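**Student:** Give me a model of this one.
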Amino acid sequence: MKLLALETAAEACSVALSIDGEIHLRYEVRPRGHSELVLAMMDELLSEAGLVPPQLDAIAFGRGPGSFTGVRIATGVVQGVAFAADLPVVPVSTLAALAQRACRENGFKRLLPAFDARMGEVYWAAYHLGAAGLVELEGREAAAKAEDVNLPDGDGWYGVGTGWAAYGGLLAERMGAGLEEQMPDLYCSAEDVALLGVAGFEAGNSVAPELALPIYLRDRVANKKAG
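**Tutor:** Okay, here's the model as predicted:
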């Protein structure tokens, strides 16, 4: 199984190549210049592996939410490569990828990934670690004001992502004792897009290149926590 994964939705730009479960990664935190950087990273990884795109089984990408420009960059590159090489595409939620990274690197099992969506909002979701070692969504992903996000019940939750850097005080106050820790400086990585992408491909969740579309969430609203 050979899968290439791209992630450009936020401050970090990264590309990962998964070959039979072994992942090779290029990762750099750079607020701008993702369009040039992601192509260079992709070329380096494929060249080092002695591969060309038609030899891949699939390509995955962080489909959002995130920066409008960043999400469009990954979408455009993936569509171009997939069309040219006749490859299926696996869209991966960037919130899921962020939660997966927190699980993989820190062993967290209940995650509240959030990105700063500007305009006083966050992109938000709740994930837990599933039996297969991959994160699973609880409820749905949404964009909302920090004071309006639909917070989960229970304890042992970890807040990760730039949404916590922008609104961590308010979110932590609302979560109370249910929140264990915040990691506001954690970014998505293509390594986790690759992990989720391989699982998605094996589950039959790949799409044709023209259906590999970005997700922005701006038209979806979360409700306040009941009680």
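**Student:** Going by C-alpha atoms from here, please, whenever you check contacts or count neighbours.
**Tutor:** Will do.
**Student:** what about stretch 69-86, distance to the chain center?
**Tutor:** Going by C-alpha atoms, centre = their mean, to the nearest Å, the spacing between the C-alpha centre of stretch 69-86 and its chain's C-alpha centre is 16 Å.
**Student:** Can you pull out the residues in contact with that stretch?
**Tutor:** Contacts with stretch 69-86, where a contact means C-alpha atoms under 8 Å, 6 or more residues apart in numbering, come from 6-10, 34-35, 39, 53-54, 59-65, 87-89, 209-210, 212-214.
**Student:** Out of the residues you listed, which end up buried?
**Tutor:** Among those, those classed as buried by neighbour count (16 or more other C-alpha atoms under 10 Å) are 6-10, 34-35, 53, 59-65, 87-89, 209, 212-214.
**Student:** now the helices for the chain?
**Tutor:** In the chain, the segments counted as helices under DSSP state H are 34-49, 68-85, 94-106, 162-175, 190-202.
**Student:** Which positions within the last one qualify as buried?
**Tutor:** Of the residues in helix 190-202, 190-198, 200-201 count as buried by neighbour count, 16+ other C-alpha under 10 Å.
**Student:** now the residues you listed as a markdown table including distance to residue 164?
**Tutor:** Output for the buried residues of helix 190-202, formatted as a markdown table (distance: C-alpha to C-alpha, whole Å):
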| residue | distance to residue 164 |
| --- | --- |
| 190 | 21 |
| 191 | 22 |
| 192 | 20 |
| 193 | 21 |
| 194 | 25 |
| 195 | 24 |
| 196 | 23 |
| 197 | 26 |
| 198 | 29 |
| 200 | 28 |
| 201 | 31 |
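**Student:** isn't residue 60 right next to residue 192, touching?
**Tutor:** No - if you go by C-alpha atoms under 8 Å, residue 60 and residue 192 don't touch, sitting 10.4 Å apart.
**Student:** Run through the residues that contact residue 12.
**Tutor:** Listed by C-alpha under 8 Å, 6+ apart, the contact set of residue 12 reads 27-31, 187-189.
**Student:** and what of residue 141?
**Tutor:** With contact taken as C-alpha under 8 Å, 6+ apart, residue 141 is in contact with 123-126, 217.
**Student:** what sits against the nearest residue to residue 87 once chain neighbours are set aside?
**Tutor:** Spatial nearest neighbour of residue 87, excluding adjacent residues (C-alpha to C-alpha, 6 or more residues apart in numbering): residue 58 at 5.4 Å. Residues counted as contacts of residue 58 (C-alpha under 8 Å, 6+ apart) are 2-4, 87-90, 201.
**Student:** I have a second one here; can you model it like the first so I can compare?
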Amino acid sequence: MKIIAIDTSTENCSVALLNEDSITFKSEVAPQKHAEIVLEMLDTILKESSLSKDELDGLVLGIGPGSFTGVRIAASTVQGLALGLNLKVAKITSLEALAIEALSKGSSSYVVSSIDARMGEVYLAVYKVEGSALTLLSEEKVLKPENAVAQLKQFVGDSENVVCAGSGVELLKKAGMKDYPKQADFPQAQYLLNKGAELLSLGKGVNPEEALPLYVRNEVTWKKVSEQ
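**Tutor:** Below you'll find the model as predicted:
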């Protein structure tokens, strides 16, 4: 299977290719430049792998949550490719991408994924590890750090076998979260590939028009607060 994954939900812009058993990826922390570089990254990866877009079997979208502009860039890029190439899209949250990376670096019972949502809030997801699988314990939320810490305590209890990932971790630690090992900073597209391939193989890809971002926070609220 040959698939491309894209995630631009944070300051980091990443594109990755699964070419049968080989993975190639590009990643760059480039705030406010994602729209300029994401297609260049894609073209470079395909060229280095001697592939054309027409040879792709599917696409994977990191749907967020994260920067409103960032998640839209990835979604519009993937939608355009999917429409032009008549491909299905696997959707995976950027919080799960963080959890997958964290778990790839060592075993744990729980993974706490958190992205800085600005305005004094964080996006939060807590996963229980069962074998090599991740089970989301509650839907993704945007919370004040102190509320996020209280919620994750309900899930992990006194367990010390916890790892964390994402740009919201420092805010959680300041709010009283234990100093769990941090295993990743930003969502990376290469960690979307294997699950994306599985979803596509199972027929769980969606049509281009359904490849939409996950905002979690209401966009209208964001604009009103940011304009104050």
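**Student:** Superpose the two chains and report the TM-score.
**Tutor:** Taking TM-score structural alignment, normalised by the length of structure 1 as the basis, the two superposed chains have a TM-score of 0.87; 212 aligned residues with a C-alpha RMSD of 1.8 Å.
**Student:** Restricted to strands, list the contacts of stretch 69-86 of structure 1.
**Tutor:** Those of the contacts of stretch 69-86 of structure 1 mapping onto strands are 6-7, 59-62, 89, per DSSP state E.
**Student:** what number of residues lie near the counterpart of residue 86 of structure 2 in structure 1?
**Tutor:** Mapped onto structure 1 by TM-score structural alignment, residue 86 of structure 2 lines up with residue 86. Using other C-alpha atoms under 10 Å, residue 86 of structure 1 is surrounded by 17 other residues.
**Student:** can you check residue 70 of structure 2 too?
**Tutor:** 25.
**Student:** What distance do you get for the one residue sitting closest to the centre of structure 2 to residue 174 of structure 2?
**Tutor:** Closest residue to the average C-alpha location of structure 2: residue 94 at 1.5 Å, with C-alpha atoms, centre = their mean. Note on residue 94 of structure 2: its distance to residue 174 of structure 2, by C-alpha to C-alpha, to the nearest Å, is 23 Å.
**Student:** what does residue 5 of structure 2 give?
**Tutor:** According to C-alpha to C-alpha, residue 5 of structure 2 and residue 174 of structure 2 sit 33 Å apart.
**Student:** For the two, indicate the residue with more neighbours.
**Tutor:** Just comparing residue 5 of structure 2 and residue 174: by other C-alpha under 10 Å the higher neighbour count belongs to residue 5, 31 against 13.
**Student:** Contact partners for that one?
**Tutor:** Residues in contact with residue 5 of structure 2 (C-alpha under 8 Å, 6+ apart) are 15-17, 59-62, 189-190, 192-193.
**Student:** With distance to residue 74 of structure 2 as added columns, please give those residues in a markdown table.
**Tutor:** A markdown table is the format used below for these (distance: C-alpha to C-alpha, whole Å):
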| residue | distance to residue 74 of structure 2 |
| --- | --- |
| 15 | 10 |
| 16 | 13 |
| 17 | 15 |
| 59 | 11 |
| 60 | 10 |
| 61 | 7 |
| 62 | 7 |
| 189 | 11 |
| 190 | 14 |
| 192 | 13 |
| 193 | 15 |
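**Student:** average offset between the longest strand along structure 1 and structure 2?
**Tutor:** Under DSSP E, the strand in structure 1 containing the largest number of residues is strand 135-145. Superposing on structure 2 and averaging over aligned pairs (mean C-alpha distance after the TM-score superposition for structure 1), strand 135-145 of structure 1 comes out at 1.7 Å.
**Student:** Buried residues in that strand, which are they?
**Tutor:** Buried residues in strand 135-145 of structure 1, counted by 16+ other C-alpha under 10 Å: 135-137, 141-145.
**Student:** Closest to residue 154 of structure 1 out of the residues you listed?
**Tutor:** Of all the buried residues of strand 135-145 of structure 1, residue 137 has the smallest distance to residue 154 of structure 1: 15.4 Å, by C-alpha to C-alpha.
**Student:** what's the burial count for the closest residue in space to that closest one that isn't next to it in sequence?
**Tutor:** Ranked by C-alpha to C-alpha, 6+ apart and with sequence neighbours excluded, the top spatial neighbour of residue 137 of structure 1 is residue 127, at 4.6 Å. Look at residue 127 of structure 1: counted by other C-alpha under 10 Å, it has 26 neighbours.
**Student:** Same question for residue 2 of structure 2.
**Tutor:** 19.
**Student:** That one pairs with which position in structure 1?
**Tutor:** In structure 1, residue 2 of structure 2 lands on residue 2 (TM-score structural alignment).
**Student:** residues in contact with that match?
**Tutor:** Applying C-alpha under 8 Å, 6+ apart, we find residue 2 of structure 1 in contact with 17-20, 55-58.
**Student:** Roughly how far does the residue nearest to it when sequence neighbours are not counted sit from residue 109 of structure 1?
**Tutor:** Excluding the flanking residues, the one nearest residue 2 of structure 1 by C-alpha to C-alpha, 6+ apart is residue 19, at 4.6 Å. Going from residue 19 of structure 1 to residue 109 of structure 1 by C-alpha to C-alpha gives 26 Å.
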